[in-house]
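Student: Next comes the sequence, and after it the predicted model I'd like to discuss.
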Amino acid sequence: MTKEQFLSMLVLEGFPEPILVEREADGFLDDHTHPFEVKALVVSGQIDLVVDGVSTSYISGELFHLLENQVHTERYGNNGVQYLASRKNQSESN
């Protein structure tokens, strides 16, 4: 997916403007949640997410989606990761 396609999708789905998130090489976050829904486009590097015991790797051009309060872990590739993340609170969609 291109950045332009991602931005268009966000508008159609009522998500706010994304921010650029950068994570360090070989970093990780153990089990945690976010108080918002996330749609993100990987710009460079790699992120591995584990949700419900299933690990999925995402690289440049790929989209990942996490629901509000969804338990997950994050691991970042040996070059780190950069992604555009749009965060939507449940109250924003009502």
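Tutor: Structure received. Numbering: from 1, shown residues only.

Student: C-alpha only now, for contacts and for neighbours.
Tutor: OK.

Student: Check the contact between residue 42 and residue 81; I expect there is one.
Tutor: Yes - taking contacts as CA atoms under 8 Å, residue 42 lies within contact range of residue 81: 7.4 Å.

Student: Quick check, central residue of the protein?
Tutor: For the chain, the residue sitting closest to the mean C-alpha position, by CA atoms, centre = their mean, is residue 40 at 3.7 Å.

Student: Kindly confirm my reading that it forms part of a helix.
Tutor: No - with DSSP: H, G, I helix; E, B strand; the rest coil as the criterion, residue 40 is located in strand rather than a helix.

Student: ok, it to residue 83 distance?
Tutor: Look at residue 40 and residue 83: by CA to CA, to the nearest Å, they are 6 Å apart.

Student: next up, a second structure to put side by side with the first:
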Amino acid sequence: MSTPTFETFSQQARSEGFDEIIVREWAPQLHLETHTHPFDVSACVARGEYWLTTGEEVLHLKAGDTFRLARNVPHAELYGPEGATVWVARAN
């Protein structure tokens, strides 16, 4: 899967109603315990890899992968040995 450009990702997200687009840089091996967000998320992994756990499901996401997460869904995150860059669109 090819990674879109940040501009393409941003334009698509805005056309779908996402109102905030940010770039997140995550440290190697960072583990975020189960938490929630008060916004919907559409995201694209631009660099690195990480594991997103929701309930019993674990997604292993790598550069080029996209995912969505609804607001208030409990999830945990574990970032790979190189950390990760994730483009995040939020619908507040």
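Tutor: Cool, got the structure. Because the structure is predicted, anything quoted here is derived from the model rather than measured.

Student: overall similarity of the pair, as a TM-score.
Tutor: The TM-score (TM-score structural alignment, normalised by the length of structure 2) is 0.88; 89 aligned residues with a CA RMSD of 1.3 Å.

Student: List the contacts of the alignment partner in structure 2 of the residue nearest to the centre of structure 1.
Tutor: Using TM-score structural alignment as the criterion, the counterpart of residue 40 of structure 1 in structure 2 is residue 43. Contacts here follow CA atoms under 8 Å, 6 or more residues apart in numbering; on that basis residue 43 of structure 2 touches 66-68, 86-89.

Student: Of these - the most surrounded one?
Tutor: residue 89 (26 neighbours; other CA atoms under 10 Å).

Student: what's the matching residue for that residue over in structure 1?
Tutor: Residue pairing (TM-score structural alignment): residue 89 of structure 2 is matched to residue 86 of structure 1.

Student: ok, its match to residue 25 of structure 1 distance?
Tutor: 22 Å.

Student: likewise residue 75 of structure 1?
Tutor: In this view, residue 75 of structure 1 and residue 25 of structure 1 are 9 Å apart by CA to CA.

Student: Those two: which is more packed in?
Tutor: Residue environment comparison for residue 75 of structure 1 versus residue 25 gives the larger neighbour count to residue 75, 22 against 15, counting by other CA under 10 Å.

Student: host element of the more buried one?
Tutor: Residue 75 of structure 1 is located in strand 72-88, with elements delineated by DSSP states H and E.

Student: Done for today, thanks.
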